[in-house]
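> what follows is a predicted protein model with its sequence.
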Amino acid sequence: MDDFLKHFRSKQLEKSQETLLPTQCPYCSVQCSMTLIEEAFMTTKQYKAKPNKEDTTSGGRMCIKGANAHQHVYHKERITSPLLKIDGEFVPISWELAIEYITERFHSIQTHDGNDAIGVYGGGSLTNEEAYLLGKFARVALKTKHIDYNGRFCMSAAAAASNAVFGLDRGLTNSLSDIPHTNVIILAGTNIADCQPTIVPYFRQAKKNGAYIIVIDPRETATAKLADLHLKVRPGTDSVLANGLLKVIKQEGYIDDTFIKSRTKGFENLNTHLDSFTLDDVSSITGVPIKDIIKAGRQYGIAKDGFIFTARGVEQHANGSDTVKQFINLVLATGKIGRHASGFGSITGQGNGQGGREHGQKADQLPGYRSIENDLDRKLIASFWNIDEKDLPRKGVSAYEMIEKMMDEDITALFIMGSNPIVSNPNAILAKKALQKLKFLVVVDMFISETAELADLILPSSSYLEDEGTMTNLEGKVTLRQGERPPPKDVKHDWEILCLLAKALNKENGFEFTSAKQIFDELRLASRGSKADYFGISYERLSHEALAWPCPHQDHSGTPRLFETRFAHSDGKAIFSPLGRIPDGYGAPPEYPLLLTTGRVMAHYLTGVQTRRSPDLLKKSPEPLVEMHPETAARYHIQHDELIHLYSIQGSVVMRACLTNKIRKDTLFAPFHWGGSQAINRLVAPFLDPVCHMPAFKLTYAGMKPITEKIESQDTGGLNYETVDQGSSERKEKSTRLNV
């Protein structure tokens, strides 16, 4: 018997085949490189992901999402041909018919409603090449001003703040490799342990080397376990806390006067502002004890070197850009930037959240971080694209404002590529209603997402294993992702789809690409001389190393550390920013007494369209749980693991309660990776930052009841609030009350 088994195994191995697919994880901004090993044994196949030990960002590490990312690629629900909705059912059709149908409908709608009646909605997971081409397609082939992307909900607050203060937006001013050598780290509103786990060792090494770590978060997250000091701040009051820390630094003499005088401006106004409040005020507003405010300010101020990192926890607010500026004030006041082991960073969320906003997906931007409203930038890009400058549209509106324009029927058709807006938008009930009002909806995706279910036509796109292109990670490093796996027969790359459509729209000139490399070579030229200069980066160079932009020529080694001698404003100086609006009304209204904040869990990514189709990830986190303190649950007669109604003025959801003493008693936390009746953004109001139009995902006034108690329908979905700084005095008063 043993001989037979040995013989059988020998024959099996003879017929086995191993295929190596070098790639990058499709999820977070670390963009860990890896190899997917496909082992074929006769009629079966097995897959295993192996991290790349030479990866200078991930350090050869890989998290649970990356290890299981391939599972969604091979999922049985993957779309493998265009699907046309006929009598409410999706029917497979040919690409020829799909392209013909789109062009006919687009032409008809624009003839009747105007060019701007078509909206284009992109995603932060598209490659640089596809983000660039999508922006060009919208403005040249469709001639519409209405283009934006889901990165609006990721990095817009930090981008606006960095551009205002530094004159340049790149996620991190330094390489991650600087972190282990610093003395103090502030992690404000970022849960890297769950969201970017492969970079956590940098912080652990810093702690081992003696660094003092301060975590600012209303929850005791896995990241908070790293902390020497955890400031459990009341949601929405981070800007006040940052000002409190700066007041301590000023009072105790840790201000770097030399740096301030030589490299900044505007400190006088900020200095005056610091005298207008007390630490008692800060403690009362934020819920953080004075002794901890003093300790945190002192630790950051006294340290020779230090980093501050922010993320969505402090950015996804109606004053998010202002809040980020307050944390940057700490950096500038102490001179901790532009050198080894000192700097600022906003931890990018999406896989290509950095590159996706540099090359033209945002409503107001052209390639290379140029402005679509700047006459010189317009003329340069128009000439490069071989069009008349007057034919280049002006700026459109932000992602959520596009939803409002659909409700108002100003936008009557929508082309979505790589996004799931009815789950990711605030006021998600209204977002669904808006998409249902469209005359024509096209969705490019791998699966029938919650948004794709509403589409008139779905186009199948390739996966990360199949789609070659560049991504720009959280360090500002451009990486080359290979696409070694052939896509299914009738599946196309996003860039191929755009080229096909441009040709059908009689705009083939400028869209005659036959490879991603050709698109990147055009992107390099388009970005030449800009703030986000990619000209010196090539596929040939990227095959050997990742390069941080700006990289202006082929002999340039990239720029891993920014602002060593000057900032990006014309005078070379950074600008201090006093707090624009101190929150007033720290208590929730009686009918919605709890503070709801949203975020991620480790096993899932964005709206979960891909991760919920990875069995091993779904098994780890099969449903969304709303976290609450046991004492809070007791007040509402809610038991652990019980289904509850969670509601706000916008709508309601049903979720299972998870009792934990690791959260503030006035706060609830729920993840946003699920759709339908468990889509938490159904509860989030559309309060937008007046500068960057970031929605206030991180603070919603809410109520809850056990599932056994009936509630009146909360699915209003039509409350169309204006931003906190706009509108009538009555509406402004309501907005101020509902948004701290």
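All right, it came through fine. Values in this document were obtained by computation on a predicted structure and should not be read as measured data. Residues are numbered from 1 along each chain as shown.
> hey, let's count contacts and neighbours off CA atoms from now on
Noted.
> pull the longest helix from the chain.
Counting by DSSP state H, the longest helix found in the chain is helix 95-113.
> report the buried residues of that helix.
For helix 95-113, a neighbour-count test (16 or more other Cα atoms under 10 Å) marks 95, 98-99, 102-103, 105-107, 109-110, 113 as buried.
> of these, which is the nearest to residue 390?
Using Cα to Cα, residue 110 comes nearest to residue 390 of the buried residues of helix 95-113, at 18.3 Å.
> wait, isn't the closest one in contact with residue 117?
Yes - with contacts counted by Cα atoms under 8 Å, residue 110 reaches residue 117, the gap being 6.3 Å.
> if we can go back for a sec, and the longest helix of the chain, what does it pack onto?
Helix 95-113 is packed against strand 118-122, helix 494-504, with contacts defined by 3 or more Cα pairs under 8 Å, 6 or more residues apart in numbering; DSSP states H and E.
> presented hereafter is structure B, for comparison with structure A:
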Amino acid sequence: MTELMLKYFRTKQKEVQKEKIYETQCPYCSMQCKMQLIEQSVVSRKQYKTVGKDNPTTQGRICIKGMNAYQHAFNRERLKYPMLKVNGEFVRITWEQALEYIKNNFTRIQEEDGLNALAVYGSASITNEEAYLLGKFARVALKTKYIDYNGRLCMSAAASAASQTFGMDRGFTNSLSEIPFTRCIILAGTNIAECQPTIMPYFEEAKANGAFLIAIDPRETATTKLADLHLKLKPGTDAALANGLLKVIIEENYVDDAFIQDRAQGFQEVKEYITSLDLEEIGEITGVPISQIRKAAAKFGKEETGMIFTARGVEQQTDGSSAVRNFLNILITTGKLGRPNCGYGAITGQGNGQGAREHGQKADQLPGYRSIENEEHREYVASVWGIDPAELPGKGVSAYEIMEKIHEGEITGMFLMCSNPIVSNPNAPFVKNALKKLKFLVAVDLFVSETARLADLILPTSSYLEDQGTMTNVEGRVTLREASCPLPGEAKHDWQIIVDIAHALGKEKYFSFSSAEEIFNELRLASQGGMADYYGITYERLRKEGGILWPCPDLLHKGTMRLFETSFAHRDGKAVMAVVPNKPVVPKEETGKEYPLYLTTGRVMSHYLTGVQTRRSPALAARNIESYMEIHPQTAEEYQIPDQSLVKIESRRGSIIVRSKYSEAIRPDTVFVPFHWADSQNVNNLVGKELDPVCRMPGFKLSAVKVSPVNDVYAN
């Protein structure tokens, strides 16, 4: 090829290739990895590539979900215009019509049924600004006490346990940077290798440095393979297993007496209960050999430093809150808190699972982790919002209990933002029937989700590429997600939608925001002096520093890397231990002759939550095109279920049909089904309505089921 021809082709290449770079961060898990999306225009089409960007949390790492997240943002099924249901079909309308429709229906419902007849159902995937604004919208614009969010189904057990034990909840008591230097790590009910893969290098480095890793899980997973010791317990017996570990720690005197005397209360009561327990009985309850319980306890007790991490396997139980408290009892007993390379971490599931619960979406909370039942807290937030404290509604109910209130007729209208409750909630058929009873349902979403299908009106919102705002990641680090991609069609940001509706309802005085940063500045003020104090954090600082760990009470404060170095957050400065019984207060479903197997649920790497986004990403959907049931070959043979065949799973609530998948990595008495699929493959059709009495978490991780080949089902 001649030099002239080469020059011609280079010139043409420059003409047809135009590159844009969008700064952003992943919309999925709580690691919130920083990314750049590179868009290249090549002739008449666009090509995309995602690259990780250096940051304090993941140092430029991204996983398969982050690499392909843009695919759902550009999916042709994206909602671009307000859609009104007319004669069972969705038709396009204008924003002016949509807002008028909302105003008329919200006003009518509250006139007919009272202020609390409207409910707000939020999300842990939206920004801090939007979570804050949604809480304010419910209480100021609608004046309803009924607001909760899908994070109730994710983080409530860990949050309540930390609040009761430490006096506050920040997810992690330390920063991620300390993990590689700790000597013993317990990973309880967490499959981080698939759920938060970019966190794995911290644990791999710890192991390379000589740390001993203990994994607690009914299944062998990519995470348990990293462990030195895998405690393969029966589903739902985590609290009893923690009692077994405590018994060995106390009886073998791995107790930090000085720490307990100076910094804890309740140890004597815990000790008396623990010494009354029989280790043999705990072994029978949990299915874990006593030798393994002794080894794990000794390893954790002897080491100078140690950390415990919990996730949904422990927390999504009807005794999830107390089970987490029992693992915190272990940390307190051994004095492994408030000092370098020692502490607790709740592995948050959703992208903004931490921040979304700090600023007002929970039924009992006001911004800054303030309590809606505390008069001083109410007065402060009311002063920021410019209202009389008496105007603030009281405490509402949890996410699932909102559905019960709909069935009872107390709630007749709902504003739903970025959530899919008929797939994510337990007792899913009940939830679907509840939403069908509403007089009026507004859904804000990227797509027509399974829940949005039931809506009277759907409002199109922005994706992670378009919506600027702050998120708070797994370690409590506030980060700024930049977003410069143009909005498709007439889609609006969540915060803009809330502001527009508030204006339509005549509340513009309280919602005069024109940017996400303006909302954040009010959030800073509303959180000032609260437990989750963001006052010292600004957009300018976040851009310079890459993220700040709260609490950060003033502009000169560097953020708090390690909590509880000198005291805990209770008034007396002490941690509070609690007796946790082997048998939970709310009895768990037992297996028996009719339903002989345990069912537990979880995630797969390529999907996220109810799959609304990831199933619209071709690269991710292709990796797991359908749901499945993981079953031990021995169990499958007993029930005559061939590998890779359709199988019916039944509980006392309902049934689903999925494909079988043989695995020797699971206990023979247990089957596993991921929760990312809907309709006839929605595993939450099988999960009961019982809730944790403390945090109102459903018991997703344990149901009694029976299985049968689909051919037999058809034959019957």
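Received the coordinates, thanks. These figures come from a predicted structure and were not determined experimentally.
> returning to that earlier point: can I get the buried residues of helix 95-113 of the first structure in TSV with distance to residue 729 of the first structure?
TSV is the format used below for the buried residues of helix 95-113 of the first structure (distance: Cα to Cα, whole Å):
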residue	distance to residue 729 of the first structure
95	53
98	49
99	49
102	44
103	45
105	42
106	40
107	42
109	38
110	37
113	34
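> next, the angle from the host helix or strand of residue 136 of the second structure to helix 494-504.
Per DSSP states H and E, residue 136 of the second structure falls inside helix 128-136. Here helix 128-136 of the second structure points in a direction 30 degrees away from that of helix 494-504 (axes from the mean of the first three to the mean of the last three Cα atoms, to 10 degrees).
> contact partners of whichever helix or strand comes after helix 128-136 of the second structure?
The helix or strand immediately downstream of helix 128-136 of the second structure is strand 147-149, counting by DSSP H and E. Strand 147-149 of the second structure is contacted by residues 119-124, 135, 138, 361-363, 396-399 when judged by Cα atoms under 8 Å, 6 or more residues apart in numbering.
> report the buried residues of stretch 615-625 of the first structure.
Buried, per 16+ other Cα under 10 Å, within stretch 615-625 of the first structure: 616-617, 621, 624-625.
> looking at these, which are in strands?
residue 625 (DSSP state E).
> which one of the buried residues of stretch 615-625 of the first structure sits closest to residue 692 of the first structure?
If you rank those by distance to residue 692 of the first structure using Cα to Cα, residue 624 comes first, at 29.1 Å.
> quick check: chain neighbours aside, which residue is closest to the equivalent of the closest one over in the second structure?
Mapped onto the second structure by TM-score structural alignment, residue 624 of the first structure lines up with residue 627. Spatial nearest neighbour of residue 627 of the second structure, chain neighbours left out: residue 658 (5.8 Å); criterion: Cα to Cα, 6 or more residues apart in numbering.
> now that neighbour: how far from residue 421 of the second structure?
21 Å (Cα to Cα, to the nearest Å).
> of those two, who's got more company?
Between residue 658 of the second structure and residue 421, counted using other Cα atoms under 10 Å, the more crowded position is residue 421 (25 against 22).
> how near is the closest residue to that one other than its chain neighbours to residue 155 of the second structure?
Distances taken as Cα to Cα, 6+ apart put residue 451 closest to residue 421 of the second structure, at 6.6 Å, once the chain neighbours are dropped. Between residue 451 of the second structure and residue 155 of the second structure the computed distance is 22 Å (Cα to Cα).
> and the strands in the stretch 151-300 of the second structure, which stretches?
With strands called from DSSP state E, counting those that start in this stretch, the stretch 151-300 of the second structure shows them at 184-188, 212-216, 229-231, 264-265.
> against the first structure, where does the second one fall?
Spelled out, it's strand 212-216 of the second structure. Going by TM-score structural alignment: strand 212-216 of the second structure matches residues 212-216.
> ok, average deviation of the matching stretch from the second structure?
Between stretch 212-216 of the first structure and its aligned stretch in the second structure, the superposed structures give an average distance of 0.2 Å (mean Cα distance after the TM-score superposition for the first structure).
> what comes into contact with that stretch?
So stretch 212-216 of the first structure is in contact with 183-189, 207, 223-224, 226-233, 296, 299, going by Cα under 8 Å, 6+ apart.
> and those residues, which of them are buried?
183-189, 207, 223-224, 226-227, 229-233, 296, 299.
> now the residue nearest the centre of the first structure. Nearest residue, chain neighbours left out?
Centre of the first structure computed as the mean C-alpha position; nearest residue by Cα atoms, centre = their mean is residue 154, 3.0 Å away. With Cα to Cα, 6+ apart as the criterion, residue 154 of the first structure has its nearest non-adjacent residue at 6.3 Å, and that residue is residue 349.
> ok but the one you found is inside a helix, no?
No - secondary structure of residue 349 of the first structure (DSSP: H, G, I helix; E, B strand; the rest coil): coil, not part of a helix.
> hang on, the residue nearest to residue 627 of the second structure in a helix?
No - secondary structure of residue 658 of the second structure (three-state DSSP): strand, not part of a helix.
> that one maps to what in the first structure?
Using TM-score structural alignment as the criterion, the counterpart of residue 658 of the second structure in the first structure is residue 655.
> its match against residue 641, yeah?
No - using Cα under 8 Å as the test, residue 655 of the first structure is too far from residue 641 to be in contact (9.3 Å).
> roughly how far apart are residue 736 of the first structure and residue 276 of the first structure?
Counting by Cα to Cα, the gap from residue 736 of the first structure to residue 276 of the first structure is 21 Å.
> neighbour count for the two, which is higher?
Just comparing residue 736 of the first structure and residue 276: by other Cα under 10 Å the higher neighbour count belongs to residue 736, 17 against 7.
> now the more buried one: which helix or strand?
With DSSP H and E as the test, residue 736 of the first structure turns up in helix 729-738.
> and stretch 359-373 of the first structure, which stretch of the second structure?
Going by TM-score structural alignment: stretch 359-373 of the first structure matches residues 359-373.
> next one: stretch 463-472 of the first structure
So stretch 463-472 of the first structure sits over residues 463-472 in the second structure, by TM-score structural alignment.
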